[in-house]
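Participant: Just need the structure, nothing else, for what follows:
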Amino acid sequence: MATLKMTGLPAMRRQHLLAEFSGLKQVCPDGVFVSLTPGDPMLWSGVIFVRKGPYAPAILRFHISFTDTYPSLPPLVTFSTDIFHPLITPLTTYVHTTDITDSGTVSATDEERLPPGGFSLRHGFPAWFGRATTRSRQTSGQHPASSPSASGTPPPLPPRSTIPGGGSHQSTPESKTSVSVAVGGSPSASLFAQSQAAHAHPATSTYDVLRYLASTFDSEAVLDGIPLEAAGNPGAWHAWRSRQRAKGRGNPVVDVRGEVRKLEDGRGPTPRKPGEWNWEGVWEERVKRGVQASLSEAVLFGQGQGDEVINFLNMDEGDVRGVKDNLLRTLGAAGAS
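Facilitator: Presented below is the predicted three-dimensional model:
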């Protein structure tokens, strides 16, 4: 009992985060780089190099802010790079809430409201969001749990095959985290969570969060599985659905009551707003502009980068080769000793 009480102290939580960060030095999702803010282990800075998928080859900056309640409650992930994404609230607005009621209303005092650039974790980690998981459990005929940690609902992380760098570390057994990726019929994250609710899982780690972040940019299957109520940018969600419909890859849509509706085939009920809007080409154009902006010299090497923990140097090919040679010599000398 004393051990459990000690782990709840802020100092112990900070040590836990430092230990997790040290582990990431040995294994980290491919293309993801993170660094601690000097003097504050509760604030991490990171960069995602998207090397494949619909958002390649974007370079995206983000920050993770932990509280003393982590891992019982989720961290706050915010992107400073402006990118059109279903899970990221626009930088110029403050309109998204992570709690959407059955009537569609939103509380102005909602404690789970995301700031501009905030990344919604509800799809990947529903157990962290009590009201969302309560609805899911009631839909599946289960009794509400008193806390997310007691629910036994696993975070529906994408399978290893769809996430870079996931082969060397996995806190959740592979057999319990598979996601159907069949074209035209993959279930939503809500249905996946319901079907897996009987399995016990360990606590979510920062590696799981980073792995999920990367997957939402390079895996179409993950994007297809996002339900509307988990979206940080509903406009981007509808634009992505329109893009997939044009490619014949529509998936079932799950509403806030857990009921599956076929919106893609045109035979089911279609919401008047904003589902009836013409989203043709919107996703392609907005994402193209965002990716190009993320690669521009002004963004990568601009004056504002002085406030960032992770910075980029504008080097020519000769300098890059010299740095690589020095690194190889250093690594070779270290291996020989």
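
Participant: CA atoms for contacts and neighbours, from now on please.
Facilitator: Fine.

Participant: For this structure, which segments count as strands?
Facilitator: Ranges of strands in the chain, per DSSP state E, are 32-37, 40-49, 59-65, 76-79, 253-254, 260-261.

Participant: Throw those strands into TSV and include distance to G332, thanks.
Facilitator: Listed next are the strands of the chain as TSV, based on distance: least, CA to CA, whole Å:
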stretch	distance to G332
strand 32-37	23
strand 40-49	27
strand 59-65	30
strand 76-79	37
strand 253-254	53
strand 260-261	57
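
Participant: Turn these into TSV, columns for mean neighbour count.
Facilitator: Shown next, in TSV, are the strands of the chain (neighbours: other CA atoms under 10 Å):
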stretch	mean neighbour count
strand 32-37	18
strand 40-49	18
strand 59-65	20
strand 76-79	21
strand 253-254	22
strand 260-261	16
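
Participant: can you list the residues that contact the top helix by length along the chain?
Facilitator: Ordering each helix of the chain by length in residues (DSSP state H) puts helix 317-336 first. Here helix 317-336 makes contact (CA atoms under 8 Å, 6 or more residues apart in numbering) with no residue beyond itself.

Participant: Buried ones in that helix, by neighbour count?
Facilitator: Of the residues in helix 317-336, none count as buried by neighbour count, 16 or more other CA atoms under 10 Å.

Participant: now that helix: how far from the chain's centre is it?
Facilitator: 34 Å (CA atoms, centre = their mean, to the nearest Å).

Participant: Quickly note the distance from F49 to N314.
Facilitator: 16 Å (CA to CA, to the nearest Å).

Participant: whoops, I mixed them up, S107
Facilitator: Note on S107: its distance to N314, by CA to CA, is 46 Å.

Participant: Sequence B follows; please return its structure for comparison with A:
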Amino acid sequence: MHAFHLPAAGSMTLLGNLPSLQRQHLLSEFAGLKQTCPEGVLVTLAPGDPTLWSAVLFVRHGPYAPAVLRFHMSFPDTYPASPPLILFSTDMFHPLICPLTTYMYTTDVQEHGEAGAADRERLPPGGFSLRHGYPAWFGQRAGTPDASTARQGGRAAAAPGSGPRARGAQAGSSAPPDESSSDDSSSSSNTPRDWGAGKASASVAGILGYVRSAFDTAEVLDAVPLAAAGNPGAWHAWRTHRRREAARADAGHASPAADNDGGGEQAPPPPPTPPPPPGAGAREPGEWNWDGVWEARVKKGVAASLSESVLYSGSGVADDMIRFLPMAQADVDSLKETIRGMLGGAA
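Facilitator: This is a model prediction of the structure:
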């Protein structure tokens, strides 16, 4: 579902500043969303500016359900040769979203956690990384890890509790792939629309589908390499969460056999990670204790996104075109009947 707001005839100042081909391309893509917009996504244009789109994502299932997330898409003059900038105004702990309180880099995570990305690849607060879904925009071939992925993956695989996993693991497993593997471990059946497509064939509908899948499909997050993460902390926390899920599932399968054997002593929980000794360098994110962090942060973020102060106060952006109003259930039912009547009459 989506909302249309084509620019009025009298507000064409910004339109005139755009190359005609790009203006036509963006307006055409927006019009095409009537048939191709992913379910659960509302999108509209800023009046007189087809390069700025406002959107709301309703996460209906998956690890981030039932969050309601606001974001904006800003298209450069060189689109589709260059990627759009996607900015989330709803705060959410997510591997692909740069925290709202800091700047992060999406490429070339160096030794000791230092970031060496070029300024053009710098993500502002709230920025959503497209490096995994659309590597061609960032000089990578789909399924090809860069040097930083190999460096970080080697350290992460050696971190406590992150033993190696076979890269040929079954697609249905709840455990993430080996952290040294790249996104080529993901199944092609999980590819939403033009995910991984080249620059020329990328579409806004495909980008929106990829953004949605990053919130409602766990396997998409499993396939994200560290070098493509917008929030390395959330990346480590997610993978720890997935390992714990796999361990619980394995324990559940093994428990009947243990009961038949008369029961046995359960293995004690792993000890907490000790603090570094005085004078030692700061631990890298892969060496931190991330147990329970993803669950707590996401639960808090989802609850905040559903609060009345967030839902009905807008995103705080002056030109946000999508607003919600609190309505009683009787009013909602009446409005639905009115809409059904209008659609029936049009048919």
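
Participant: care to give me the TM-score?
Facilitator: For this chain pair, the superposition-based TM-score is 0.71 by TM-score structural alignment, normalised by the length of structure 1; 263 aligned residues with a CA RMSD of 3.0 Å.

Participant: Please say which position in structure 1 V56 of structure 2 maps to.
Facilitator: V56 of structure 2 maps onto V47 of structure 1 when the alignment is built from TM-score structural alignment.

Participant: Can you show me the helices along structure 1?
Facilitator: Using DSSP H, helices in structure 1 cover 2-7, 10-24, 130-139, 189-195, 206-218, 220-224, 234-246, 282-294, 297-301, 317-336.

Participant: What is the third one packed up against?
Facilitator: Read it as helix 130-139 of structure 1. Here helix 130-139 of structure 1 touches helix 189-195, going by 3 or more CA pairs under 8 Å, 6 or more residues apart in numbering; DSSP states H and E.

Participant: which residue is nearest the centroid of structure 2?
Facilitator: A214 (4.0 Å; CA atoms, centre = their mean).

Participant: Which residues are in contact with it?
Facilitator: Residues counted as contacts of A214 of structure 2 (CA under 8 Å, 6+ apart) are 220-221.

Participant: related to what we said a few turns ago, which among the strands of structure 1 is found nearest to E285 of structure 1?
Facilitator: Nearest of those to E285 of structure 1, taken as CA to CA: strand 59-65 at 17.4 Å.

Participant: which residues in structure 2 does that closest one match up with?
Facilitator: Here strand 59-65 of structure 1 aligns to structure 2 at residues 68-74, judged by TM-score structural alignment.

Participant: The matching stretch vs structure 1, average distance?
Facilitator: Its aligned residues in structure 1 lie a mean 0.3 Å from stretch 68-74 of structure 2 after superposition (mean CA distance after the TM-score superposition for structure 1).

Participant: which residues are in contact with that stretch?
Facilitator: With contact meaning CA under 8 Å, 6+ apart, stretch 68-74 of structure 2 is reached by 51-59, 84-90, 302, 305-306, 311, 315.

Participant: mind redoing it with 7 Å?
Facilitator: 51-59, 84-90, 305-306, 315 (CA atoms under 7 Å, 6 or more residues apart in numbering).

Participant: swap in stretch 302-317 of structure 2?
Facilitator: When contacts are defined by CA under 7 Å, 6+ apart, stretch 302-317 of structure 2 is touched by residues 66-70, 89-90, 323-325.

Participant: need those residues in JSON lines with distance to Q140 of structure 2, can you?
Facilitator: Shown next, in JSON lines, are the contacts of stretch 302-317 of structure 2 (distance: CA to CA, whole Å):
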{"residue": "P66", "distance to Q140 of structure 2": "33"}
{"residue": "A67", "distance to Q140 of structure 2": "32"}
{"residue": "V68", "distance to Q140 of structure 2": "32"}
{"residue": "L69", "distance to Q140 of structure 2": "29"}
{"residue": "R70", "distance to Q140 of structure 2": "29"}
{"residue": "S89", "distance to Q140 of structure 2": "28"}
{"residue": "T90", "distance to Q140 of structure 2": "29"}
{"residue": "R323", "distance to Q140 of structure 2": "38"}
{"residue": "F324", "distance to Q140 of structure 2": "40"}
{"residue": "L325", "distance to Q140 of structure 2": "44"}
